[in-house]
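> got a predicted model here, sequence first, then my questions.
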Amino acid sequence: MIQFAVLMGFVLAALSPMLNGWFGQRTSLVLALFPAGLAAWLVLQAPEVIENGSLLLEWQWVPSLGISLTFLLDGLSLLFGLLITVMGACVLVYAGGYLKDHPDLARFHIALVAFMVSMLGLVLADGLLTLFVFGN
């Protein structure tokens, strides 16, 4: 779930100008649903992380070559993941009101959502390949 959601965050960032055309000034609120949903998912994973100590999530990227993206959700990454997603949702909501008439609001949405997803990927990265993907 989190692997797909983190990677789809980049798609959402790329689609944010189109969403701005559809939703206008409410685009920030619509985009804020993404990090809010991720935060809710992280909260739901907290009991399993507390019980087992960590949760390893692996996505086979290129199975024939044995290349996979691995995410580790432990106590510290859960804390930082919640911090990133909750603050990302709050900044999106605030920016929607503060910058509502600014001509570059759509560009701001691209940068903010991509930055938030990159930070979340870095916090959850377990393998070197995963760290490399989100670190660039």
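Structure's in. What do you need?
> alpha carbons only for contacts and neighbour counts from here, please
Will do.
> which SS class is A36?
helix (DSSP: H, G, I helix; E, B strand; the rest coil).
> what's the separation between the nearest residue in space to it that is not next to it in sequence and L29?
Distances taken as C-alpha to C-alpha, 6 or more residues apart in numbering place A89 nearest to A36, at 5.9 Å, with adjacent residues excluded. Distance, A89 to L29, by C-alpha to C-alpha, to the nearest Å: 8 Å.
> just G9 next, same as before
15 Å.
> that older thread, so A89 and L29 - more neighbours on which side?
Comparing A89 with L29 by other C-alpha atoms under 10 Å, the one with more neighbours is A89, at 25 against 18.
> any idea which helix or strand carries the more buried one?
Using DSSP states H and E, A89 falls within helix 75-98.
> for M8, what are its contacts?
For M8, no residue meets the contact criterion (C-alpha atoms under 8 Å, 6 or more residues apart in numbering).
> structure two is appended below for comparative analysis:
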Amino acid sequence: MGTRFMATKESGAAPELKQMLVDSSSTDLRYTGDIAGVPANWLVPSMRMLGLDPENLPAPKGPMRHDHLPEHVKPWKTFWSAGQGVDLVDDVPTVAELVRRLRQEYVDACVTQDMADAARLVEQVSDHPVR
């Protein structure tokens, strides 16, 4: 949920990050500890924007150290991360609008009489049913 709320009008995130979240998907994430010394999901477009090669990242010299990075690369400030929820970001609404949507999705899910039956419908449509 955190990633989804970063891309709201009220968020203090940079406008460029908000747009990157809209434009990205989970395939644009790289899970690595080679940035900040602790594993995180980093946005590959952010790596490229900063001149880093996603396939050849500099190795940290220890946990929570950033002195292996170029001076202009500041994890979480100029170099951005996101969660798997990035797949759900397709616009930059207000917090009120986002909460309204999430509430409606929850209400819609609660109306489903039997969630197991709903899941079976997905299996029937799939080429690879889950057993």
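Received the coordinates, thanks. This is a predicted model, so every value here is computed, not measured.
> just the TM-score for the two chains, thanks.
For this chain pair, the superposition-based TM-score is 0.25 by TM-score structural alignment, normalised by the length of the second structure; 53 aligned residues with a C-alpha RMSD of 4.4 Å.
> buried ones in the helix holding A89 of the first structure?
Using 16 or more other C-alpha atoms under 10 Å as the burial criterion, the residues of helix 75-98 of the first structure that qualify are 77-78, 81-82, 84-90, 92-93, 95-96.
> residues contacting the residue nearest to A36 of the first structure?
Per C-alpha under 8 Å, 6+ apart, neighbours of A89 of the first structure: L31, A32, L33, F34, P35, A36.
> what separates it from E51 of the first structure, distance-wise?
A89 of the first structure is 28 Å from E51 of the first structure, by C-alpha to C-alpha.
> can you check G96 of the first structure too?
39 Å.
> repeat that for L128 of the first structure.
Where E51 of the first structure is concerned, L128 of the first structure sits at a distance of 26 Å (C-alpha to C-alpha).
> same thing with L120 of the first structure?
22 Å.
> what helix or strand is the most centrally placed residue in the first structure on?
Centroid-nearest residue in the first structure: V117, 3.5 Å away (criterion: C-alpha atoms, centre = their mean). Assigned by DSSP H and E, V117 of the first structure belongs to helix 105-124.
> pull the longest helix from the second structure.
Ranked by residue count under DSSP state H, the longest helix found in the second structure is helix 95-111.
> got the buried residues for that helix?
V95, L98.
> N41 of the second structure in helix, strand or coil?
With three-state DSSP as the criterion, N41 of the second structure reads strand.
> for it, give its distance to V99 of the second structure.
25 Å.
> swap in M47 of the second structure?
31 Å.
> cool, and R120 of the second structure?
Counting by C-alpha to C-alpha, the separation of R120 of the second structure from V99 of the second structure is 29 Å.
> re earlier: so which of L120 and E51 of the first structure has more stuff around it?
For the pair L120 of the first structure and E51, the greater number of neighbours falls to L120 (22 against 9), based on other C-alpha under 10 Å.
> ok, the nearest residue to the more buried one once chain neighbours are set aside - contacts?
Among residues not flanking L120 of the first structure along the chain, G81 sits closest, at 5.9 Å (C-alpha to C-alpha, 6+ apart). G81 of the first structure makes contact with A39, L42, L120, V123, L124, according to C-alpha under 8 Å, 6+ apart.
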